[in-house]
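Student: whatever this is, show me its structure:
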Amino acid sequence: MKKHLLTVAALLASLTSQGAYSLQLRMDKSDAHYKAGETAVCNVLLLKDGKPVSGEKLLCTVKWEGVPVRRDIIECGGVSGQVPFKGEKPGWVYFGFEVLGKDGKPLRDPALYTYKNKPGIAGEAGAMFDAEKIKAVGERPADFDEYWAKCRADLDKIPLNAKIKELELPEPHRNKVRLFAVTVDCLGNLPVTGYLALPVGARPKHCIAVVDFLSWSSSDANRNAAISAAAEGAIGFAATWHGLPAGRPRDFYVQELKKPEHNVLQDCNNRDKWYFRNVYFRVMRALDYVKSLPEWDGKTLIVRGGSLGGLETIVAAALDPNVTLAVAGVPAFCEFNGRRAGRRRSIPYRSEAFDRRFVEEPGIPAAMAYFDAVNFAPRIRCEIFVCTGFTDELCSPSNVYAFFNHLPDGKKFMTTDPYTGHGGTTVNVQGDERLRKQFKEIKVRPYQP
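Tutor: Below you'll find the predicted structure:
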């Protein structure tokens, strides 16, 4: 089952800057889903001090699958301008707008920027053509399942040896939630690290469990996610992705992740040595630990995360049959071989140098296939809620659809938004609603007066 649900109010997506200028964007189809051969039209209105502008100009960069194909100048006449694009085949189109100054160059006022990592972009929108027909290319390794079964068996030989340290909590959660910093032994170079939160007075075998996976950032695990789950009466566990100790200042993670042992580009031609193999081990081991807790009800195991955390959510759902619900936002590592289909390659391998290496060194795509979200998709049997934004240039929506379309039918749901992108801007509306429903079903409220 699949459903598209917009998260923008009134479907107009007013992208307003902090300065005098603002943009209003509207696709001519509210959900921005088109059939191949149709023309998508992006309507744009430039405002200044809240009023339509005449006599000024916008530059729109149109990209097909992340590659610029056209740059249009829009003469602002006080009414909406239009930027059309005809999609001839399944795929993704992006519209990025910049305000031009009197010198004809894009204004570089940070107050105009929609995202700080996209200098000059004052507004953006996107659309999909025949999203349901986007198919992943390449063959799933014949021994894919056998390989991960062996990895699982090797991991099982390592005792959990969990070490926990209780932490003090401020109000309003004090006397309601207990919080612990956790370290769990794991196969590979680093342990599982993160935070465990439990409802005070939780009884054995009475709590559902919610595991949050961290996005690719130089930061600590999200302890607030674990605390929030425990406040609902669930076991909450928030894991780091990097395996570094929890509770350190941000600069600690920034400096540590610069060290050679955290170079994610090395050994990418060897499935047994690549950096993220250990990350996937830690995903499995985090679930092992949570399932070992006496408070877990043995029935409900929820995983969630965004970006890299979305990928980890996918891996968790694919490799642990106890997972009952997965909420994966804007997931990474979908289609390492996307170039073969005319799409972008997943991060972190997008440079021209790596494009050449993928062709010249067949060992690289062969190894990466064991870590591609697309190849984990057929293993997922639980409910899974995915989201993607059509302005996401980091984890491209067409790559996400290649993964989504590879999932078994029946328990999959997609939320899309034409006007949002990465960095927490795209909300997994259906997934969040499913989680709220799950929390409402919790019968035990151990800290109610």
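
Student: switch to C-alpha atoms for all contacts and neighbour counts from now on
Tutor: Noted.

Student: for the stretch 201-350 of the chain, which segments are assigned as strands?
Tutor: For the stretch 201-350 of the chain, strands defined by DSSP state E, counting those that start in this stretch occupy the ranges 207-213, 235-239, 296-306, 325-329.

Student: and the helices in the stretch 51-200 of the chain?
Tutor: Taking DSSP state H, counting those that start in this stretch to define them, one finds helices in the stretch 51-200 of the chain at 144-156.

Student: pick the most buried one from the strands of the stretch 201-350 of the chain.
Tutor: When you average the neighbours per residue for each of the strands of the stretch 201-350 of the chain (mean count of other Cα atoms under 10 Å), strand 235-239 leads with a mean of 31.

Student: for that strand, name the packing helices and strands.
Tutor: With contacts taken as 3 or more Cα pairs under 8 Å, 6 or more residues apart in numbering; DSSP states H and E, strand 235-239 sits against strand 192-199, strand 207-213, helix 223-231.

Student: want to put them side by side, so please do this one too:
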Amino acid sequence: MPLTQELLAELHNYQGRNPRPADFDAYWDAALRELDATDPQPELVPSKELSPRNSEAFDLWFTGVGGARVYARYLRPKNRAEGGADGKCPALLQFHGYAGSSQRFLSKLVYSGEGFCVAALDARGQGGRSEDNSTVRGTTYMGHIVRGIDDPDPRKLLFRQIFLDTAQLARVLMRFEEVDPERLGVIGCSQGGGLGLACAALEPRIKRAVIGAPFLCDYRRVWETDRAVDAYGELGHYFYNFDPKHERADQIFTRLGYVDCQHLAPRIKAQVQFYTGLMDTITPPHTQFAAYNKITSPKELVVYPATGHDVPFECDQSLQFLLGL
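Tutor: Have a look, this model is predicted:
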């Protein structure tokens, strides 16, 4: 049997190594109640960057948990008469890679040209415009996975707030008069893939999700296989400086379990198209399958045996999948 088939058989049986906190469900149920109590106060400002012929471009601002003003680029088709019932359009949420941003409007025009309203989030504290107003005890150096890891309150984990921002953005879009709230999708790769999983888990009205090589999954497996480098390098930095004897390893990985997408995956109701490269050294395949194997909704796996982290997740196949919204 070819090595690829042996590896795939192992991957399909893999259930993850990172611990799931005992109060995981209560943690996220309380987080969603906080989100319910947060008025998003959306604001649309016509973009000064671009005036496309067939779409309208906006800077979208909304309020996330803790009062932060969060930014997304937003495009909607100018001609929405054929969008569906009452001229409403399907909507797509787009999430970027770690430390990146929503980038330019140009990369979203293919979707608005196909009749989607498109919102691309800037994750808090990364390369875009969103406000990071969080305060935590302990180190904030070398990455967002460890931001809040030493705070007595696990609600201070920054990725908790970022995950909730994805759900808040979905809620904002569903209230726009041009959006059909029954036809929402998400798309992203790497960190964007992890945020797509989180968004679909925390907002069960998401109908379709294109997930590429997701980050933020199965941290302990990353550490145990010496892959705490590159995007996960902050884990190595943290242990080296703050727990060099690994006396608190169980405690640390359990804390990270609150923001491990594999544990959120069972909440997903959306139909999922999942892209993975078996040569990925940035987000190793086992960590990705820890999440994929826990998705219980309809799902499709697209495997590239000789591809690394740069999987072609935005392709004809994924667009056709999203056109089913």
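
Student: overlay them and tell me the TM-score.
Tutor: The TM-score (TM-score structural alignment, normalised by the length of the second structure) is 0.82; 306 aligned residues with a Cα RMSD of 3.2 Å.

Student: could you dump the strands of the stretch 201-350 of the first structure to CSV with distance to Glu124 of the first structure?
Tutor: Output for the strands of the stretch 201-350 of the first structure, formatted as CSV (distance: least, Cα to Cα, whole Å):
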stretch, distance to Glu124 of the first structure
strand 207-213, 28
strand 235-239, 33
strand 296-306, 21
strand 325-329, 20
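
Student: Pro312 of the second structure corresponds to which position in the first structure?
Tutor: When the first structure is aligned by TM-score structural alignment, Pro312 of the second structure is paired with Val427.

Student: test my guess that its match contacts Val386.
Tutor: No - in this structure Val427 of the first structure lies outside contact range of Val386 using Cα atoms under 8 Å: 9.8 Å.

Student: ok, back up a step: looking at the helices and strands packed on strand 235-239 of the first structure, which is closest to Leu100 of the first structure?
Tutor: When those are compared by Cα to Cα, strand 207-213 sits nearest Leu100 of the first structure, at 40.7 Å.

Student: and that closest one, which stretch of the second structure?
Tutor: So strand 207-213 of the first structure is aligned with residues 89-95, judged by TM-score structural alignment.

Student: average distance between the matching stretch and the first structure?
Tutor: Compared with the first structure after the fit, stretch 89-95 of the second structure shows a mean deviation of 0.5 Å (mean Cα distance after the TM-score superposition for the first structure).

Student: other residues contacting that stretch?
Tutor: Applying Cα atoms under 8 Å, 6 or more residues apart in numbering, the contact partners of stretch 89-95 of the second structure are 80, 83, 102, 115-122, 170, 173, 178-189, 191-193, 195-196, 325.

Student: can you report how many residues lie near Gln255 of the first structure?
Tutor: Here the number of neighbours of Gln255 of the first structure (other Cα atoms under 10 Å) works out to 10.

Student: same question but for Asp310 of the second structure, I mixed them up
Tutor: Applying other Cα under 10 Å, we find 15 residues neighbouring Asp310 of the second structure.

Student: how about the secondary structure of it?
Tutor: Under DSSP: H, G, I helix; E, B strand; the rest coil, Asp310 of the second structure falls in the coil class.

Student: how about it, what does it touch?
Tutor: Contacts of Asp310 of the second structure by Cα under 8 Å, 6+ apart are Gly277.

Student: can you do 6 Å?
Tutor: For Asp310 of the second structure, the contact set (Cα atoms under 6 Å, 6 or more residues apart in numbering) is empty.

Student: can you tell me how far the equivalent of Thr38 of the second structure over in the first structure sits from Phe237 of the first structure?
Tutor: By TM-score structural alignment, Thr38 of the second structure lines up with Ile158 in the first structure. For Ile158 of the first structure, the distance to Phe237 of the first structure equals 20 Å [Cα to Cα, to the nearest Å].

Student: contact partners for Asp122 of the second structure?
Tutor: For Asp122 of the second structure, the contacting residues are 71-72, 101-102, 128, 130, by Cα under 6 Å, 6+ apart.

Student: just give me the match in the first structure for it.
Tutor: By TM-score structural alignment, Asp122 of the second structure lines up with Thr240.

Student: got the contact list for the closest residue to that match other than its chain neighbours?
Tutor: In this structure, Thr240 of the first structure finds its nearest non-sequential neighbour in Ala221, 4.7 Å apart by Cα to Cα, 6 or more residues apart in numbering. Going by Cα under 6 Å, 6+ apart, Ala221 of the first structure touches 194, 238-240.
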